[in-house]
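Student: Quick one, structure for this:
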Amino acid sequence: MTWSSTVHTTISTDTEPSIIVTFADAKYIFNASENTGRAFLQSNRNWRKTKGLFFTQARVEKTSGLCGLIMTLADATFDKLGLYGPPGLKQILASTRFYNYRDSIDVQAKEIPWTSSSDQSHEPCFSDANVTVYPIPALPFKYVAGASDHLVSPSIPLTSSGAQEPELPEKRKRDPSPDSPRKRLNPGNLVPGRMALSEELLRELKKKDVEPATFSGAIADEYRDMILRTMYPNTNPPEDPTAEVKINQKKKSRAGMKRKAGESPPPTTSNIEVEYMNTEVDIDTRRRSRNTLPNGFHKQLPKFSSDLPPSSTPPSMSYLVVGPHYRGKFDVEKARELGVQGRDRGKLTQGETVTFQVKVGEEIVERMVKPEDVLAEPEKPSAILILDTPSPDHIPSLLATFSESEFYRQLWNESGSSTQGQQITLRAIYHLCGDDVLEHEQFRILMKGFGPDVHHIIASKDHCPDPVTFTSAAFSQLRLNSLDEKVFPLPNHSLAPRKDYLALPNLPPKIQLMTSSLHMTVRPFSPPALDPVAAAIDKFHPIMSGSEILDLSPQMQNCVRAAKANVKRQIAAREVEGASPPVGKDVGIIPLGTGGSAPGKYRNVLATLIRIPEWGNILLDTGEGTWGQLARNFGLHRQDGQYDSWQALRDLKCIFVSHIHADHHVGLAHLLARRKMLDPPPKHPLYIVSLRTLHLYLRELSDVQDLGLFDPSGNGVIPILSESLHFRNTDSYPTTGMWQVGGDEAWLDFETSARNAKAMCNYLGLEHFRTADMYHYCRCFGCNFKHKDGWSVSFSGDTMPTDNLVWLGQDSTVLIHEATMANEEADIAKKKGHSTIGQAVNIGKKMNASNILLTHFSGRHPKLPPSVTREMMEVAPDTKHVVVPALDHANLTISEMWKMSCYVPALLINFRETNEADSETDALPIWTKRSRDPPRRVQKPAPIKKLNLVATG
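Tutor: Below is the predicted model:
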């Protein structure tokens, strides 16, 4: 049996380390940070057959990619998934209940306690036919076991033989208010998606004014389990194509026996299979029906707390992954000499002793053969270790584990001599090192203790380079950089580390830096090496390193020259006319993500940064990976004194989140966690304008990790309810219907929210910040804000065309409008609550917007929808409206948005040529044994029509 381990993502500006262990029938993923799902698209690896996800920390840095991955796996017809991690994992997952729901999958989450009694110190947290996984806690302090060895209780099973199964009161699905008692559900796990509840929890749920936030201990744990089962009930499991075919084969066979003469035969199985296999997953599905929800579902979760002492750095959970045992090779010649025949050989391979009669000379004798007589020595299982060491304070805990535990001493000894004579063969260690860890002498002692034969793969921010993760998008940006260096800046990266790890003394002999797509076959063993497919796909870094040159086609070069000449002519004409610059000319409009529903190879999910010189920044929506996009745009460590991502984060004073769908806010928590790292802290608050469900989610997440919501300085995160800023200004929240707030918590107070909004406007120099309800089959708000200088920006969020936005943003300087679908997809757009490109442009015209920035493009159009070109051609003679297609990392200002009209022909040529390059790399052979999937078919791009666009503005 062959199995391997691969570095999916490494430590970088936009990713955290993620390791994939692969068998022929299963995958196991360790950590799922932001961009884990998108990295699959870049690497040409796939997530098929994933059985379990393991997390080293219950923090947003390690788990922010989990929700996107669960939804992706469920939509890819996965029906079961296991999650394993430290205490707090269930709280993180349960906090996503308002936007992370899939009825086709059963997600089982298990929390691993930080401490255990001595006889359980090496119990596995997971085991199947492929791997046995042992958790290794690392605490940033010395823990002395006392009366209670288990500081965190193990997870309560979803069903218990001792639990009674009374009926559970629940709410009606169509009423958003969680307060009134509802009809009862069928009890227990007799019904799919339901679980048995204890009498204590049931009594609480029957109360009219149930408050889950008051639950504690075992009842709080059980309540979280119930919420997770509600989120992933597995009531609508995906169909098995193989089973479908088998059923139809049986039907066909029976029908054939019963068919009368002259009857036509039924459809063939092959036709049925083809029809089934052609079904595509719809990434823009509008709504999913949901079972009735338990009482209290919309209220705050029980408060999560840990019994561990407080510390400046979090504890971590490392994992020893041990592969299967293999019997020794069967010696055929020896068996023949002993006279072992037929079935007896099979019994010997199963470990049984066999007895049989053989003829020796002239006599018939009875012979007994033992397995060891014909089998070679069994092969020791191979193993890898994922070792997460967040700080030097964790090193003593790890040293104690490997030096004091009899089980782990077989892997480690203080002398550093070989450990390969033990029961497990440790092949490699993936080190996830925090700041100053690798330079700590005790850590190098720890590494050397594993012996000279183990490969050490190091992820350390100071010692690893910072290459670009999404090289296809970066290569496209590199080509566009020749068009306009300011509008299309190169993504910030570094091919050289800040520190040379080889300069450190006392390192183990087999040590190397962790890089994405570093692949190692664990059995049969081959050392870690870069996946050649990944190297072939990467067309960006060879050019940046100087090993290759950027070779633009003659057609692209001609378009670049023509675009630059066109821009130059327009600038000269404006100077002759004496045209004054527009109001707010230096205000930055920077799309960080422009895709809809799910991240793609070339577009991340939605986020748009508004930079207001001398006032601060506003962020409109924060899809997963927004921090990484921000950091790639501005850089983490600028040596030239220029504006970097930390300063951009420090200047951030407002985040507007339009609605609760995941692609619009999953990156928010990571941004807040990064803001908490600023030293010195910001001197002003960060205001978040959004719905109650978004604010509630953040409050629940803050129980696990401090996100700045309760900063005593007053400069933390301040909530503002979107409803309190509605342009109709009713001075109170709606109390009925779809647009009611949905809660009565003190922090929802209308007047408080309005005061916070006024203070936010003062910080940003705004005359007003207003919202309007959009038309998106769920509660979604658009916004408009106007600056004292006279310019204004409107943002649609997700919506079908609505006059609410027109009234809200009349005469806007910039309209940022979703344009999910192409014009010919109007029916699909209506079905899913989105707008077409033409509809977005029409809203901009009705609003009298000077500039119309189109964004949130569907994954059906990964680069540039053809409708964009047509719309730009139609409005080109209209000097009142500039239509601009949004691209990730396009650095625009209000005064220069008109330039994009000149650039469209070059954009189309660039997209066509990079699409052809994608076709070539998609056809490359996949790493041996890594996947059996055939290369994807890539449709030949349509020929580009000659364009003659006139810049306006």
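Student: going forward, measure contacts and count neighbours with C-alpha atoms only.
Tutor: Fine.
Student: Tell me which residues touch Leu550, please.
Tutor: 479, 543 (C-alpha atoms under 8 Å, 6 or more residues apart in numbering).
Student: helix, strand or coil for it?
Tutor: Put simply, Leu550 is coil when judged by DSSP: H, G, I helix; E, B strand; the rest coil.
Student: Look up how far Ala662 lies from it.
Tutor: Computed as C-alpha to C-alpha, to the nearest Å, the Leu550 to Ala662 distance reads 37 Å.
Student: what do you get for His325?
Tutor: Relative to Ala662, and taking C-alpha to C-alpha, His325 is found at 42 Å.
Student: which of these two has more neighbours?
Tutor: Ranked by neighbour count (other C-alpha atoms under 10 Å), His325 and Ala662 place Ala662 first, with 21 against 15.
Student: Help me confirm that the more buried one comes into contact with Phe98.
Tutor: No: in this structure, Ala662 is not within contact of Phe98 by C-alpha atoms under 8 Å, at 9.4 Å.
Student: thought Pro392 was touching Glu439?
Tutor: No: using C-alpha under 8 Å, Pro392 makes no contact with Glu439, being 9.2 Å away.
Student: So if I had to pick from these two, which one is more boxed in?
Tutor: More neighbours surround Pro392 than the other of Pro392 and Glu439, with 21 against 16 (other C-alpha under 10 Å).
Student: How much space separates the closest residue to the more buried one other than its chain neighbours from Leu504?
Tutor: Nearest residue to Pro392, sequence neighbours excluded (C-alpha to C-alpha, 6 or more residues apart in numbering): Val437, at 5.1 Å. According to C-alpha to C-alpha, Val437 and Leu504 sit 12 Å apart.
Student: Before we compare anything, build this one as well:
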Amino acid sequence: MNWSVSVLSAHTADTHPSLVVTFDSGKYIFNTGENTTRAFLQSHRGWKRSRAVVLTRVDTRRALGLPGFLMTLADASTARMTVVAPQGLMHYLASMRLYFYRNTLSLSPIEVPISRPSSSDAEAVYKDENMSIYALRLSPPSPSPVPIPTPIPSSTSAERKRKRPQTGPASLAPAIPQTFLSKISSLSNLDPERLRGPERDWWRWIVVERMFKDLGVPAPEGPKKESRAAKKQKIGTTRPAEASQEEKAAVLPGWWRRLPTFSLGSSEPIPSNGAPAEGPVLSYILVGPRVRGKFNAKRADELGLGPGPLRAKVARGETVTFTVTLPDGTKEERTVTPQDCLGASEAPAVVAILDVPSPSYIPSLVTELKSSPVLSGNDGEKYNIRLVVHLCGDDVWGNQYIQGVVRCFPASVHHLVSSKKHSPNPVTFTSAGYAQLKLNQLDPDMFPLPQFNLEPEFPLDGTAPPDLNIQPLRSNILIDIRPPRAPVHEHEADERDLFHPGIIAPAENPVLGETTAERFTRAKEIVKEKEERMKQAGRPAKPGDDVLVVPLGTSSAMTTKYRNVSGTMITIPGYGNILLDAGEGSYGQLARSYGPGEEGVEKVLRELRCIFVSHAHADHHIGLARVLAEHRQLDPPPPPLYLVANEPILLYLSEYSDLEEIGWRDGSVRTISSETLAVPSSDSRMDSIHSHYRYKLIIDVSLGSQETVESLYAALGLKKFLTVSMRHRVRCYGCVIEHLDGWSIAYSGDTMPSMDLVNAAKNATLLIHEATMADEEAEMAAVKAHSTIGQAVDIGTKMNAENILLTHFSARYPKMPPSLTEPKDSNSAQPIIAVAFDNARIRIGDMWKLNTYLSAIESSFEETPDADDETEKGDKS
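Tutor: Down below sits the predicted model:
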């Protein structure tokens, strides 16, 4: 049985390491940091036959891409999936309940206790016919014993029947007493925060059971999940309410209230800034199958076992009994075992994946390695250790680690090392990078090159002993475990990478075709002519001309190779930055665009004053936790960051902050509920929908006091910050930002055409509006509560906006949306209409240039043939 390990993504500006272990019958993904799904698209690897996701930590570096990846799998008709992770997994999954619902996916969560049960030292945390996975529990030294929660008692085998082989030890599955189910069913106003002991864990399991199919948890009495037939009946409605989420308020009492606080029992105070508090981490030992020896056909013939079904059984490892005729004509019954005909079996191959966040974890890791039955040989079996992957945090890789950890393994083992200081930072998403490289030829200020470095800060070979097989972990490395081969770089990835050759050797790799080069030249000439005319006419600068708009993601619902999901940054000179939505990968887009360090992405985050999140759909907010986590690690601490969001977002972040400090408790993030800034809605249906649900938030910061709002105004020089209830399938708000300098920006979020936005944003300097569908898809746009391109332009025209920037395009258009309009002069009475592109930097005063460039940009994308462009996999927005 052959198998391999491939590197899906490495430690770069926009990704963290993800590995794919591949057998003929299944794939296993280790760690799903941000952009895991996009990395699959870029690498052209498929996710079909994926069986399990295995996480070493539950935090923004290892797990933030999990919800997006699970949604992608579910929408690609994956029926079953297992997720293995440390304690905290169930809390993380349950915190997604307000934006994640896939009743077609059967999920098997395995939450590994951080303390090893004494009775199961050698028990695999996951096992199927391909491999067994064993956990190594790592933790930093603690000045005082940390109380460890008692694992949930096991369920009986009758309660947890599976079609597949058992995927984890029974001690990891819950046995929820019927008395508890009856208790929560009888409470009409259940407050999960008041649950105690194991009840808190039982509640999380029950919540997650409602999000997926066949979790295997008994259901409390009450309303049942909605049938698929009932859901189909609702597809044709244009009511802008969310059938699958908002109506789930009645599914469980307490559904809309905060989860019980999750804690591993640490009594250590959380530092106000700097690195996040250290907690337990898992590493894993992967043991492949023992391969039967070669079948000896000659010996089988001697035993009278000729070709046929019986011989096939013995070859499969079964013992058979049959009757043979001896030379003298007599007959006898003969039993043949596999040992009679099979050669010596091949010892299982082993892969180790070690996650070491800081040097303080090294002693714990060494202890775990020495006590591991697989690695120490204490179980009496023989193993072939082929590969060790080292996921090293800052300052881990060095002599102490090499001598204490690396030399624990035989010299023949191959080592892949991920360490920020020892890793290069190439452009990960080269398709998008190449598109940006081409547009850079058109306007280098508007389309700056992505930041990258092909050489690490410190070469790994400067520290690696020559007698060991050590190399940096890079994306697109393939290691065949059986049959064993040394790591190789997959050259197919190089063939698809046009960015790096185009920028390193442009003479040999011209980026523009003849037609596009001609259109670029003509577009630049037109822009230059217009600039001359405006200069001669003495056109004065308008308020807001110097405000910078930076789209971080322009795709709707799901990412493509060329476009990330929703996010737009507004830079106000002299004041700071505002982030409008933060889909998965938003931080990576900032880091790739502005580069690393104090003068790059850290400066952007330090000057970030406000984040507005429109609604709780995954493509608009999954990346928010990473932005907040990175912001909090700035040292010295930056000024307060104001977060304007509706209550489902605030509830989710409050719950997520139990897993990782994101500035929620120390006052570095100041929250303002969108509801407190909302203008009255003219749509009575939306008011009814929004007032029907109430959330109980247990958070220590303000939800929008007048003092907090005034502090926001002062920080950004604002005259007004209003929110507008939009027409979407969940509670969604747009916003109107008016500056003291006399300019204003309106942002739609996701919505059908809304007159409330028109009335609230009259004469806006810029309208940023979603344009998910083409004009011929108006009916589909209504069903999904989105807008067409023409509808978005109509809204901007009605509000008399000077400029309209269209974004949030369906993944049906992986590169760019359909052609829009003829170029508009900057002095035209009609709005200037422009299309947003990822990582562009557009001054509002230059919006007319982007409009002028449209035809040339369209030519640029058309001349980049890509037979494997993504096809629409279904909107999830």
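Student: just to revisit the earlier point, if you count what's nearby, which of Val437 and Leu504 of structure 1 comes out ahead?
Tutor: Neighbour count, other C-alpha under 10 Å: between Val437 of structure 1 and Leu504, Val437 has more, with 20 against 13.
Student: Under a three-state scheme, what state does that one occupy?
Tutor: Applying three-state DSSP: Val437 of structure 1 is coil.
Student: One more: Asp453 of structure 1?
Tutor: Of the three states, Asp453 of structure 1 takes coil according to three-state DSSP.
Student: Quick one: map it onto structure 2.
Tutor: In structure 2, the residue matched to Asp453 of structure 1 (TM-score structural alignment) is Ser412.
Student: Contacts only, for that match.
Tutor: Here Ser412 of structure 2 is in contact with 386, 468-469 (criterion: C-alpha under 8 Å, 6+ apart).
Student: can you rerun that using 10 Å?
Tutor: Contacts for Ser412 of structure 2 (C-alpha atoms under 10 Å, 6 or more residues apart in numbering) come out as 384-387, 467-469.
Student: ok, which stretches of the stretch 151-300 of structure 1 are strands?
Tutor: 168-169, 184-185 (DSSP state E, counting those that start in this stretch).
Student: can these go into CSV with extra columns for distance to Leu636 of structure 1 and mean neighbour count?
Tutor: Listed next are the strands of the stretch 151-300 of structure 1 as CSV, based on distance: least, C-alpha to C-alpha, whole Å; neighbours: other C-alpha atoms under 10 Å:
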stretch, distance to Leu636 of structure 1, mean neighbour count
strand 168-169, 51, 22
strand 184-185, 52, 16
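Student: Now distance to Lys786 of structure 1 too, for these, in CSV please.
Tutor: Listed next are the strands of the stretch 151-300 of structure 1 as CSV, based on distance: least, C-alpha to C-alpha, whole Å:
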stretch, distance to Lys786 of structure 1
strand 168-169, 48
strand 184-185, 50
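Student: Minimum distance to Leu907 of structure 1: which of the ones you listed has it?
Tutor: Nearest of the strands of the stretch 151-300 of structure 1 to Leu907 of structure 1, taken as C-alpha to C-alpha: strand 184-185 at 56.0 Å.
Student: helices or strands next to the closest one in the packing?
Tutor: Counting contacts by 3 or more C-alpha pairs under 10 Å, 6 or more residues apart in numbering; DSSP states H and E, strand 184-185 of structure 1 packs against strand 168-169.
Student: Pull up the aligned stretch in structure 2 for the strand it packs on.
Tutor: Going by TM-score structural alignment: strand 168-169 of structure 1 matches no residues.
Student: Just checking the distance from that strand to the centre of its chain.
Tutor: 34 Å (C-alpha atoms, centre = their mean, to the nearest Å).
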